[in-house]
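> Output the structure for:
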Amino acid sequence: MEKMYFDHAATSPIHPEVIEVIYEAMKNHYGNASSIHNFGRDSRRIVDNARMVFAKSIGAKPGEIIITSGGTESDNTAIIETALKRQPDGKHIITSAVEHHAVLKPMEYLEKLGFEVTYLPVNKRGQVDPMMVEEALRPDTILVSIMYANNEVGTVMDIAKIGAIIEESESTAYFHTDAVQAYGTQKIDVKRDHIDLLSISGHKINGPKGIGFLYVHEDIFLPSFMLGGEQEKKHRAGTEDIPAIAGLQKAVEIMQPQREERQVKYVELRMQLIELLTQADVTFEVNGNSDKQLANVVSLWFKGVPAEQLLMSLDLGGIAVSAGSACTAGSIEPSHVLLAMYGEKSPIIAETIRISFGLGTTSEQISYLAEQVIKISSRLKR
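Next up, the predicted model:
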């Protein structure tokens, strides 16, 4: 039985070329990048080269990139360190109800410290209305954190408009966006979109786990979230993971020129899946915003079909999908994203699965997936 992976939004397989780069770095580049001897300088060159690649990929400067352990650390650093540093200016923060837990948990932590957080609602397409951001801004607002694209339903937020609103307002709030899910498919430009802080993770783009970066505008200085040495220009303590950094650089170098090509492929796979399901005797709807949507993420509501049972039946057949975000997989708690979109009484909450494409996904696999979903959902509904 061939196993098929349709959960790339949770994490992605490492690209073979990235594995080669990681192995080569582990074998030959083991010096501490903070050391002044030849071995250290060799590792420092890898870090500096990677920083330039990361910066170029989002329209930033190399000095504006802090290398981190991934999206969670980047989000935590951007949110908590901004709040602690800027509390003399105010203690009000704006975010959305559909953020990743790496954003929501720091917000809850800050609320316990006396900060006030405004959680903006979304419409039934999972969209934050930029005008609501404008209305929520106050003289004491120090930070706005709105994700670039949602990890559960794939909705892409109007980041450019939100950034412009904050920039043109009288507010001094920093604008942070969690771009972890969007980085592999969306063309990101931090200057164009007036973004001050941006989080990225390597394992979403066929890079290694445990590596990512945080963009911080050159006019902003955040204290180190990790206490220890003075690595990353005192922004992030800890000896640099050279193999992981080299691997992420390679993943970004592969991703950048192929972005548009992959986007076209994902749109075709998405359309194929929806068309096959439409032709069958299956009652379903697509969640999210068809106008502004990640092409590789498909959130589907199969009416009358328990998502957990559908997921388990597919898994028994060697097919991996998700019933929500990976960070809540296995939990009996309903998806906070779907709750925010549809309300707690909606049957959609318990009848939605997420299918996501990536490296290795083929048209043949989509056909087989559709065939199995149709067969299993019909049986479960009966």
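
> use CA for all of it now, contacts and neighbours both
Noted.

> SS state for residue 228?
coil (DSSP: H, G, I helix; E, B strand; the rest coil).

> go on, residue 175?
strand.

> wait, isn't it in contact with residue 196?
Yes - look at residue 175 against residue 196 with Cα atoms under 8 Å: they come within range, at 5.2 Å.

> and the helix or strand where residue 42 lies, what other elements does it pack with?
Under the criterion of DSSP states H and E, residue 42 resides in helix 38-57. Secondary structure elements in contact with helix 38-57, counted by 3 or more Cα pairs under 8 Å, 6 or more residues apart in numbering; DSSP states H and E, are strand 65-68, helix 242-279.

> list the contacts for residue 297?
Shown in contact with residue 297 (Cα atoms under 8 Å, 6 or more residues apart in numbering): 9, 151-154, 354-357.

> Same list (the residues you listed) but as CSV, adding secondary structure, neighbour count and distance to residue 275.
Listed next are the contacts of residue 297 as CSV, based on DSSP: H, G, I helix; E, B strand; the rest coil; neighbours: other Cα atoms under 10 Å; distance: Cα to Cα, whole Å:
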residue, secondary structure, neighbour count, distance to residue 275
9, coil, 28, 22
151, coil, 27, 23
152, coil, 31, 21
153, coil, 29, 19
154, coil, 28, 19
354, strand, 26, 17
355, strand, 25, 15
356, strand, 28, 16
357, coil, 23, 16
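
> about what we covered before: from the helices and strands packed on helix 38-57, which stretch is densest packed?
strand 65-68 (a mean of 24; mean count of other Cα atoms under 10 Å).

> same for the following helix or strand past it, what does it pack against?
The helix or strand immediately downstream of strand 65-68 is helix 71-76, counting by DSSP H and E. For helix 71-76, the packing partners by 3+ Cα pairs under 8 Å, 6+ apart come out as helix 101-112, strand 197-201, strand 212-216.

> now for the ones you listed, which one comes closest to residue 334?
helix 101-112 (13.5 Å; Cα to Cα).

> So which elements touch the next helix or strand after that closest one?
Downstream of helix 101-112, the first helix or strand assigned by DSSP H and E is strand 116-120. For strand 116-120, the packing partners by 3+ Cα pairs under 8 Å, 6+ apart come out as strand 92-96, helix 101-112, helix 130-136.

> what residues does the last one touch?
When contacts are defined by Cα under 8 Å, 6+ apart, helix 130-136 is touched by residues 94, 118, 120, 158, 161-162, 165-166, 169.

> To check against the first, give me the structure of this:
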Amino acid sequence: MIYFDNSATTKVNDSVLKTYNAASEEYFGNPSSLHKLGLRAYELLETSRKQIAKLMGFKQDEVVFTSGGTEGNNWIIKGTAFKKREFGKHIITTQIEHPSVLNTMHQLEELGFEVTYLPVDKTGHISADDLKKAIRDDTILVSTMAVNNEIGAIQPIHEIANVLKDYPNISYHVDSVQAIGKNIQDKFMDPRVDYYTFSGHKFHAPRGIGFIYMKEGKQLEPLMAGGGQESNLRSGTENTPAIAGMAKAIRLLKEDEAKKADKMEQLKEKLVAHLKTMDNVHVFSQVADNFAPHIICFTIDGVRGETIVHTFEDRDIYISTTSACSSKKGLESGTLKAMNVRENVATSAVRVSLDESNTEKEMDEFIKNLDEIHDHFQILN
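Take a look at the predicted model:
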């Protein structure tokens, strides 16, 4: 089996799974309980929070646990909108955001908020100048992704942050779900950012766990009301075993991160170079400083993306259409549409997404099968 769908989800690391299982057996108490079993679970919870914060360069109380990227994005956007609505109801985002952002924006529009969706250029990047022109007196939030989940474009976070330095009352949120562990911290970590979103299953932690960074002094309206866990910010009994596993996953992720990212970049370079030699193939992910090292998006003219995916699956090779969250709906790539790619091309898009476990041997085998599949469809067309 060759698994090239790591942007959709990653396999839980074996040692992370051991940590999860051990925590489930030995720290099964509720962290909010007063007895010693609860205290032990609470100590593990806070030790994990401290470890994550240190590894990420955050303060311990700036890390708040969630169920993953979708909850994190929903909470930061809605929580900011509800907390700051007396100061304005205008939000700025982009046309290429993840559905958990775009659909949240649509919900807020139904509640009377106004949203500006910034366009992208032909490479899938937004313009800081466009952002500056879109800012209004009633703008309360800007939300952009760090790495586009469909083509891998790294957005100009520092340029955006520089614009927002002149607007300290506008909150800035970055969806960094696809960015962690790719040795690109210098491209998306900026002191002007108020909130970051992270999701554990994108970096070999269990599913159903994630965290947000919430800058010290910032406030969010809670979406989950209940027992007041997470400093009254996010109620619900914390998933302590998964949190401990996530802390372990981040520690492993940070070991030799540059070396791992370089390996992904080399595999990407090899595939992109080969794709560019093929007839009737379009490549939308560049080997460049403003693209992540793990995502390659391409099309084969005249062949729908889901057909390509299933043809590879028949050979025990797993890739995806451009977004796992939209793939079963048969939709064209939202990012390619925003880039003004023709619909008949955009519906042919597929995504290869790598991680540090992938090998050159796997890439060679993938390219061999790609050539065969490509030639087969060229004959049919």
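
> tm score of chain vs chain?
Overlay of the two chains. TM-score (TM-score structural alignment, normalised by the length of the second structure): 0.95; 377 aligned residues with a Cα RMSD of 1.6 Å.

> if we can go back for a sec, just send the helices and strands packed on helix 38-57 of the first structure back as TSV, with distance to residue 31 of the first structure too.
Below are these laid out as TSV (distance: least, Cα to Cα, whole Å):
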stretch	distance to residue 31 of the first structure
strand 65-68	17
helix 242-279	9
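
> between those, which gets nearest to residue 39 of the first structure?
helix 242-279 (11.8 Å).

> Quick check: the gap between the corresponding residue of the first structure for residue 20 of the second structure and residue 107 of the first structure.
Applying TM-score structural alignment, one finds that residue 20 of the second structure aligns to residue 22 in the first structure. Plainly put, residue 22 of the first structure is 35 Å away from residue 107 of the first structure if you go by Cα to Cα, to the nearest Å.

> quick one, which of those two is more surrounded?
residue 107 (25 against 22; other Cα atoms under 10 Å).

> you'd agree that one is up against residue 117?
Yes - assessed by Cα under 8 Å, residue 107 of the first structure is found in contact with residue 117 at 6.9 Å.

> With respect to residue 83 of the first structure, which of the helices and strands packed on helix 38-57 of the first structure lies nearest?
Of all these, it is strand 65-68 that lies closest to residue 83 of the first structure, at 18.1 Å by Cα to Cα.

> and that closest one, which stretch of the second structure?
Using TM-score structural alignment, strand 65-68 of the first structure pairs with 63-66 in the second structure.

> Map residue 267 of the first structure onto the second structure.
Going residue by residue (TM-score structural alignment), residue 267 of the first structure aligns to residue 265.

> Identify the residues contacting stretch 347-364 of the second structure?
2-7, 150-151, 260-261, 263-264, 267, 271, 294-306, 308-309, 319-323, 330-333.

> Is there a quick ChimeraX command that grabs whichever of the residues you listed are buried?
Selection of buried members from these for ChimeraX, criterion 16 or more other Cα atoms under 10 Å:
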select :2,3,4,5,6,7,150,151,260,261,263,264,267,271,294,295,296,297,298,299,300,301,302,303,304,305,306,308,309,319,320,321,322,323,332,333
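
> when you check the contacts of stretch 347-364 of the second structure against the strands, which ones overlap?
Judged by DSSP state E, the subset of these located in strands is 2-3, 295-300.

> Let's have those in a markdown table, adding distance to residue 87 of the second structure.
Shown next, in a markdown table, are these (distance: Cα to Cα, whole Å):
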| residue | distance to residue 87 of the second structure |
| --- | --- |
| 2 | 51 |
| 3 | 48 |
| 295 | 39 |
| 296 | 41 |
| 297 | 41 |
| 298 | 43 |
| 299 | 45 |
| 300 | 49 |
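
> nearest to residue 207 of the second structure, of those?
residue 3 (17.5 Å).

> hang on, isn't the closest one packed against residue 313?
No - between residue 3 of the second structure and residue 313 there is no contact under Cα under 8 Å: 9.9 Å.

> Mind listing the shared neighbours of those two?
residue 319.

> Select, out of the helices and strands packed on strand 116-120 of the first structure, the one closest to residue 80 of the first structure.
Among these, helix 101-112 sits nearest to residue 80 of the first structure (Cα to Cα), with 6.5 Å.

> Can you give me the buried ones in the closest one?
Buried residues in helix 101-112 of the first structure (16+ other Cα under 10 Å): 101-104, 106-107, 110.

> any idea which residue sits dead centre in the second structure?
Closest residue to the average C-alpha location of the second structure: residue 177 at 2.4 Å, with Cα atoms, centre = their mean.

> Any figure for the gap between residue 257 of the first structure and residue 37 of the first structure?
36 Å.

> same check, this time on residue 377 of the first structure
Distance from residue 377 of the first structure to residue 37 of the first structure, by Cα to Cα: 62 Å.

> In the first structure, what sits opposite residue 301 of the second structure in the alignment?
Checking TM-score structural alignment: residue 301 of the second structure goes with residue 303.

> again, but for residue 174 of the second structure
Using TM-score structural alignment, residue 174 of the second structure lines up with residue 177 in the first structure.

> Isn't its match up against residue 149?
No - between residue 177 of the first structure and residue 149 there is no contact under Cα under 8 Å: 9.1 Å.

> which ones are touching residue 122 of the first structure?
96-98, 128-129, 340-341.

> what's the nearest residue to residue 333 of the second structure if we skip its chain neighbours?
In space, and not counting its chain neighbours, residue 333 of the second structure is closest to residue 346: 5.6 Å by Cα to Cα, 6 or more residues apart in numbering.

> Compute the number of surrounding residues for that neighbour.
24.

> Kindly report the same for residue 116 of the first structure.
Neighbours of residue 116 of the first structure (other Cα under 10 Å): 17.

> how far away is it from residue 137 of the first structure?
Taken as Cα to Cα, the span from residue 116 of the first structure to residue 137 of the first structure is 12 Å.

> How about residue 324 of the first structure?
Noted for residue 324 of the first structure: a distance of 31 Å to residue 137 of the first structure, by Cα to Cα.

> How about residue 315 of the first structure?
45 Å.

> Of those two, which one has the most company?
Comparing residue 315 of the first structure with residue 137 by neighbour count (other Cα under 10 Å), the higher total belongs to residue 137, at 23 against 16.

> what's the counterpart of the more buried one in the second structure?
In the second structure, residue 137 of the first structure lands on residue 135 (TM-score structural alignment).

> next one: residue 4 of the first structure
So residue 4 of the first structure corresponds to residue 2, using TM-score structural alignment.

> List the residues that contact the closest residue to that match other than its chain neighbours.
Leaving aside its sequence neighbours, residue 2 of the second structure sits nearest to residue 317 (Cα to Cα, 6+ apart; 4.7 Å). Taking Cα under 8 Å, 6+ apart, we find residue 317 of the second structure in contact with 1-4, 366.
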